[in-house]
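Asker: What follows is a predicted structure for the sequence shown.
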Amino acid sequence: MTQEQTAHNWFQYYPKDVAQSYRYSEKALSDYLGEVAERNPDEKAVQFMGTNVTYKEVYDQARRFANALQSKGVVKGDRVAIMLANTPQSVICYYGAMLAGAVVVQTNPLYVEREIEHQMVDSGAKVLVCLDMVFPRVQKVRNNTQLEHVFVTFIKDYLPFPKNLIYPFIQKKNLGMKIEVDYDEQTHNLKQALEATTNKYKKVDISPREDLALIQYTGGTTGTPKGVMLTHYNLVVNTEQCTKWTYRSDDPNPHEKVLAVLPFFHVYGMTVALNLAVMNGYTLVILPKFDPKQVLQTIEKHKVTLFPGAPTMYTALVNHPDIDKHDLSSIKVCLSGAAPLPKEIQKKFEEKTKGRLIEGYGLTETAPVAASNPIWENRRNGSIGLPWPDTELAILDSETGEFLETDQVGEIIIRGPQVMQGYWKREEATKAVFHEDWFKSGDMGYQDKDGYFYIVDRKKDMIIAGGFNIYPREVEEVLYEHDAILECAVVGVPDEYRGETVKAFVVTKTGKEVTEEALESFCRERLAAYKIPRIYEFRKELPKTLVGKVLRRVLVEEEQKKAEEALLSQKEN
């Protein structure tokens, strides 16, 4: 079967309001903020813990940030890192950086010093914006990077009275310390910087198809994070595709309220919450972290209509003892991503909300969504759905390079206008993930006769815990730094809440001993919390091939067998 013979038979199951192809806007992603602010200046852009911020105010603050960056020497193409939880500042700085012509580098605020340093050095970021609680970690590695300026901001800056006065005391209690920031010519208070400047920034000419808007880091199978290069056009296209996919002709002018609890520093939350809301003038109802009770209260209070999330979130909600005490009937659509969606969770959530919960599929390299189930009809449980407009999926035999027939398992490959330009400063890695003009996902799957796609296995060895991608090699390299470790292997094991959790198999050196507690403390200093092994098993040896390569798959199969036996035992009892 050749590339030309790949059937686009999925179109027959497309939603009635969705076309096969569209003409996409040729403009900068940041232009949308200005257009909405001009069209609906007093519309709420952000609702955050009791604070309302209009589109006029967000646009004014974003332009001020652009001016502040340009006054610090930022020019088109410079990288500006944003290391924030979901807050109004993360919206302002994201679009403000793009207005200044900068390339945004989204950075996880959970990162420890080693991870921060790598990302800053690799991206060559010139400016970083961070929360005060993150600042001490940044300071420890700052001199090892190209950072010239750091803007520090505070959660309390956008809280209403009296929360803004109370919050610092709560923060001090939780952290056990008060964060002190010494401001100088390179370290700035974001709020004061915005107040001290005007919104008269210098407009930058953007070529949407050529100019980068974002460098989004993702783990690699070798454990080395790679920067995915996404242009303004990549992001505009994927956001417009999302808009079209969720459109209903019987609800032609909706004003949606989007629950933004998925982190904006993750490409999924950035596209299907942040960009989707701003492009269409929706209201972002922002929560800085996921708390099931708070989410239930927020949906009811703000009448949330769109709620993109991860399966662990929906699992936590349907199992929360208070779910029946809350009115969740405002929910229209929930797009689940980052991990497989259990059918039972989908069923229960829809029963509770009367809304639609569908599964989608994508990767950072596809900005991120490439396919999803139809929302209103023709949905197929267990499938990742149909390719989005102007997007093609196919199944490739990675060994022969041949395109496979229906129901044959191979590697899922993708092409479309949302696919990345490549990996930042990694030409060989970029070449390795493309077959002609198709992006090779690394995921194994198949296409049925109707054009629906299914995943049968994920990228080799990758662990998905709570929606986060965790690569065993990175965790293993940290464990190997411990002087008591001879050998180790890290795998994902079934976890009722997180989907998977991280387990480390450890072989100690002769005469050396180490406890689980010691390894936990050791890893906590070197890894973000979600990457730290939750379970340790000490062994005398690990299964290996004849050439000495650890058979991680054998360990995974052992854990799966244990889980199946435990489940069978529960049923018998």
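Answerer: Received the coordinates, thanks. Numbering: from 1, shown residues only.

Asker: Please make it C-alpha for all contacts and neighbour counts, starting now.
Answerer: Fine.

Asker: Point out the other helices and strands that the longest helix anywhere in the chain packs with.
Answerer: Longest helix in the chain, counting residues (DSSP state H): helix 552-572. Where contact means 3 or more C-alpha pairs under 8 Å, 6 or more residues apart in numbering; DSSP states H and E, helix 552-572 is packed against strand 485-495.

Asker: ok, and what's touching the strand it packs on?
Answerer: Here strand 485-495 makes contact (C-alpha atoms under 8 Å, 6 or more residues apart in numbering) with 461-464, 472-473, 475-476, 479-480, 500-509, 542, 550, 552, 555-556, 559-560, 563.

Asker: Which of the residues you listed are buried, as a ChimeraX select command?
Answerer: Burial among the contacts of strand 485-495 is assessed by 16 or more other C-alpha atoms under 10 Å; the matching ChimeraX selection reads:
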select :461,462,463,464,472,473,475,476,479,500,501,502,503,504,505,506,507,508,542,550,552,555,556,559
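
Asker: chain center to the helix or strand residue 192 falls within: distance?
Answerer: In this structure, residue 192 sits in helix 190-195 according to DSSP states H and E. Remark: helix 190-195 is offset 28 Å from the chain centroid, using C-alpha atoms, centre = their mean, to the nearest Å.

Asker: One more: stretch 98-105?
Answerer: With C-alpha atoms, centre = their mean, you get 19 Å for stretch 98-105.

Asker: Residues touching that stretch, excluding its own?
Answerer: Under C-alpha under 8 Å, 6+ apart, the answer for stretch 98-105 is 29-31, 62-63, 66-67, 69-70, 74-82, 94, 97, 123, 125, 201-206, 212-217.

Asker: Now, these that are in helices?
Answerer: 31, 62, 63, 66, 67, 69, 70, 94, 97, 123.

Asker: Contacts only, for the first one.
Answerer: Translated: residue 31. residue 99.

Asker: State the three-state secondary structure for residue 507.
Answerer: Put simply, residue 507 is strand when judged by DSSP: H, G, I helix; E, B strand; the rest coil.

Asker: pretty sure residue 51 is touching residue 157, no?
Answerer: No - taking C-alpha atoms under 8 Å as the definition, residue 51 is not a contact partner of residue 157, at 10.4 Å.

Asker: more crowded one of these two?
Answerer: In terms of neighbours (other C-alpha atoms under 10 Å), residue 157 is the more surrounded of residue 51 and residue 157; the figures are 16 against 12.

Asker: so how far is residue 235 from the more buried one?
Answerer: 29 Å (C-alpha to C-alpha, to the nearest Å).

Asker: Likewise for residue 200?
Answerer: 26 Å.

Asker: Quick check on these two: which one has the bigger neighbour count.
Answerer: Using other C-alpha under 10 Å, the more surrounded residue of residue 200 and residue 235 is residue 235, with 28 against 12.

Asker: Tell me who's in contact with the more buried one.
Answerer: 29, 271, 367, 418.

Asker: The second one: what's it in contact with?
Answerer: Okay, so that is residue 271. Contact analysis of residue 271 by C-alpha under 8 Å, 6+ apart lists 235, 238, 239, 367, 368.

Asker: Next one for the comparison:
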Amino acid sequence: MNENTFLKSYPEEIPFLINIPEMPLFAVLDEAAKKYPEHQAISFLGSQLTYQELKNSVDHFATALSKIGVQKGTRVAIMLPNCPQIIISYYAVLRLGGIVVMTNPIYVERELIYQLKDSGAEVIIYLDQFKQKVANVFPNTSLKLSISTGIQDFMALLAGLYSKKVEATQVNGPEIYYFEDLIQSGEIDLPEVSINVELDLAVLQYTGGTTGISKAAMLSHKNLFTNVVQTRLWLNNMEEAKERFFCVLPFFHVFAMTTCMNLAIYLCSTMIVIPRLEISNLLKQIQESQPTVFQAVPSLYAAIVSNQEVKNYNLSSIKTCLSGGAPLPMEVQERFEAITGGKLVEGYGLTEAAPVTHCNPISGRRIKGSIGLPIPMTYYKIAELLKGEKEVPVGVPGELCIKGPQIMMGYWNKPEETRLALRDGWLYTGDIATMDEDGYTYIVDRKKDMVITSGYNVYPREVEEVLFSYPKVQEAAVVGIPDKSRGEVLKAYLVLKEGEQCTKEEIIGFCRKQLAKYKVPKQVEFRTSLPKTIVGKVLRRILAEENI
């Protein structure tokens, strides 16, 4: 597209063309520790860690990982909730040239096995309460060793950080280690590792596909570091070493990985790390911790503004907020800004773009229903839907295509899917969008059949395959239906085999054993038939329209 279309609307104080330093992602922590060694990096359950202490923890853990076989190219799965260990593990793996595989802790065994096998992960770092789950999947994966940690480990380390010098030993069986033992196993002795920021992978980040096949976006050090710099420039009211990020979004999700963890460290900010989201306690945590930056999905903002107790809390410390993952209702945006006095802007991104590509300006013109303008160094076009070769005129729906230095290298071990998604340097998002005459973009439809519930992407085919495996089910279709608190929830339409009887509770109970909680249908409807095309394909669109 002609960039003059959106550049005429670009905030004057934000440069569009920028130079991105050629540095590996882990160097942002080195820089922060060098500039502000005594500044608070992490606040977690009443305990704190400075930037120098965080860097030391990362270097100690990286040293231990190298001694047990982690080296350049080793895939390491990290299956942790928000806690200091996930930050330490992430940067330690990157420092060795390893590849992080962020893994959702609430995955059931079937989902976990697929991701570990597909990525070829040889090491997994997990929370101790998932010990049995890891033990069960271990034989069916390429894992060679596992590292267990507990929330309490961080507290214990603070009492006498690195006072012990114990060798990294095998405990509780072959090739199982404790995080606490490894991080205290000796002096820092890091191997020399050469990183090509453009070609070396930093993270394999899993995303769904419109076919329901889970794919890993290959994100290089440059992809991720670039998106941090781009986001920092766009959210230009933030100040170095003065911000406090309220980190309630899970770091294993690419939105939080970039806009909470990596961005906070790049800004030498304090991360207020929240391990669990409990709305009843959230307002109290905000008032006590006094964050200035708050990133969340629309359902969380909606939960805050609709809480009857919100008037009893002081949330005025919040000044910068970014919403992503689903459309942000204007009413929610306006009420949240009135309550906090801060600025809340809606953005757009996807895993394949590390993830941010568009955002409304933090100051200046914000348009209702728009995802805003492209962030620095990011180009976009709206391509015609049939072949995607030509651009459509202003106001005409087409496929949103993105080009920029944050775009992934491709899909891991999926050359055909890569060829379809990346064409002539453009990422074809699969999202249907329009552009107005000022260059602002509007999403008018989502990726085909995808459902976004509480900020998570769910693909109906995966859920349907689980339903099909239930002995009583003959046909199944899953769609997203509107929900005030979650944006959308899943509804399953089922046709039972002749002579069979079943209840909603029976189906939901079965799904809970096979799927992560957010993928489990909230509603179930039994029918004698499903709407189909002439060739027998179920028309999910018709089912979804019944709920509008």
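Answerer: Sure thing, it's come through. The structure displayed is predicted, hence computed values, not measured ones.

Asker: Would you pull the TM-score for this pair?
Answerer: TM-score of the superposed chains, computed with TM-score structural alignment, normalised by the length of structure 2, equals 0.96; 537 aligned residues with a C-alpha RMSD of 1.6 Å.

Asker: could you measure the spatially most central residue of structure 1 against residue 195 of structure 1, distance?
Answerer: Taking C-alpha atoms, centre = their mean, the centroid of structure 1 lies closest to residue 266, which sits 2.3 Å from it. Distance, residue 266 of structure 1 to residue 195 of structure 1, by C-alpha to C-alpha: 29 Å.

Asker: Next: residue 159 of structure 1.
Answerer: 17 Å.

Asker: what do you get for residue 142 of structure 1?
Answerer: 26 Å.

Asker: Looking at the two, which has the bigger crowd around it?
Answerer: The residue with more neighbours, out of residue 142 of structure 1 and residue 195, is residue 142; 20 against 13, by other C-alpha under 10 Å.

Asker: Need the counterpart of residue 385 of structure 2 in structure 1.
Answerer: Mapped onto structure 1 by TM-score structural alignment, residue 385 of structure 2 lines up with residue 398.

Asker: Return the residues in contact with the nearest residue to its match once chain neighbours are set aside.
Answerer: Among residues not flanking residue 398 of structure 1 along the chain, residue 411 sits closest, at 6.5 Å (C-alpha to C-alpha, 6 or more residues apart in numbering). Shown in contact with residue 411 of structure 1 (C-alpha under 8 Å, 6+ apart): 395, 396, 397, 398, 440, 441, 442, 443, 444, 445, 446.

Asker: List the members of those residues that persist in structure 2.
Answerer: Contacts from the contacts of residue 411 of structure 1 that recur in structure 2, judged by both residues aligned by TM-score structural alignment, their matches' C-alpha atoms under 8 Å, are 395, 396, 397, 398, 440, 441, 442, 443, 444, 445.

Asker: List the contacts of residue 220 of structure 2.
Answerer: 197, 198, 199, 200, 201, 202, 203, 408, 409.

Asker: Quick check: the fifth one touching residue 221?
Answerer: Pointing back at residue 201 of structure 2 there. Yes - with contacts counted by C-alpha under 8 Å, residue 201 of structure 2 reaches residue 221, the gap being 6.3 Å.

Asker: on that earlier part again, please report how far the residue nearest to residue 398 of structure 1 lies from residue 223 of structure 1.
Answerer: Distance from residue 411 of structure 1 to residue 223 of structure 1, counting by C-alpha to C-alpha: 21 Å.

Asker: Need the counterpart of residue 475 of structure 1 in structure 2.
Answerer: Match for residue 475 of structure 1 (TM-score structural alignment): residue 463.

Asker: Help me confirm that its match comes into contact with residue 516.
Answerer: No - if you go by C-alpha under 8 Å, residue 463 of structure 2 and residue 516 don't touch, sitting 10.2 Å apart.

Asker: Report the buried residues of the longest helix of structure 1.
Answerer: 552, 555, 556, 559.

Asker: ok, those residues vs residue 546 of structure 1, which is closest?
Answerer: Using C-alpha to C-alpha, residue 552 is the member of the buried residues of helix 552-572 of structure 1 that lies nearest residue 546 of structure 1, at 14.0 Å.

Asker: What's the match for the closest one in structure 2?
Answerer: Under TM-score structural alignment, residue 552 of structure 1 pairs with residue 540 in structure 2.

Asker: contacting residues for its match?
Answerer: Applying C-alpha under 8 Å, 6+ apart, the residues near residue 540 of structure 2 are 449, 477, 478, 479, 531.

Asker: Aligned against structure 1, show me the partner of the fourth one.
Answerer: Per TM-score structural alignment, the equivalent position to residue 479 of structure 2 in structure 1 is residue 491.

Asker: so residue 414 of structure 1 is in which element?
Answerer: Counting by DSSP H and E, residue 414 of structure 1 is found in strand 410-415.

Asker: Who are the packing partners of whichever helix or strand comes after that strand?
Answerer: Beyond strand 410-415 of structure 1 on the C-terminal side, the first helix or strand identified by DSSP H and E is strand 422-423. Other helices and strands packing on strand 422-423 of structure 1, by 3+ C-alpha pairs under 8 Å, 6+ apart, are strand 226-231, helix 427-432.

Asker: so where is the last one in structure 2?
Answerer: Translated: helix 427-432 of structure 1. Here helix 427-432 of structure 1 aligns to structure 2 at residues 415-420, judged by TM-score structural alignment.

Asker: and if you look at stretch 39-58 of structure 1?
Answerer: So stretch 39-58 of structure 1 sits over residues 35-54 in structure 2, by TM-score structural alignment.

Asker: ends of the matching stretch, how far apart?
Answerer: From start residue to end residue, stretch 35-54 of structure 2 stretches across 13 Å - C-alpha to C-alpha.

Asker: circling back: just name the most buried of the helices and strands packed on strand 422-423 of structure 1.
Answerer: strand 226-231 (a mean of 25; mean count of other C-alpha atoms under 10 Å).

Asker: which SSE is the aligned partner of residue 298 of structure 1 in structure 2 in?
Answerer: Counting by TM-score structural alignment, residue 298 of structure 1 corresponds to residue 285 in structure 2. For residue 285 of structure 2, the host element (DSSP H and E) is helix 279-289.

Asker: post-alignment, the helix or strand just after that helix versus structure 1, mean distance?
Answerer: Next along the chain after helix 279-289 of structure 2, taking DSSP H and E as the criterion, comes strand 293-296. Once the two are superposed, strand 293-296 of structure 2 sits an average of 0.5 Å from its aligned residues in structure 1 (mean C-alpha distance after the TM-score superposition for structure 1).
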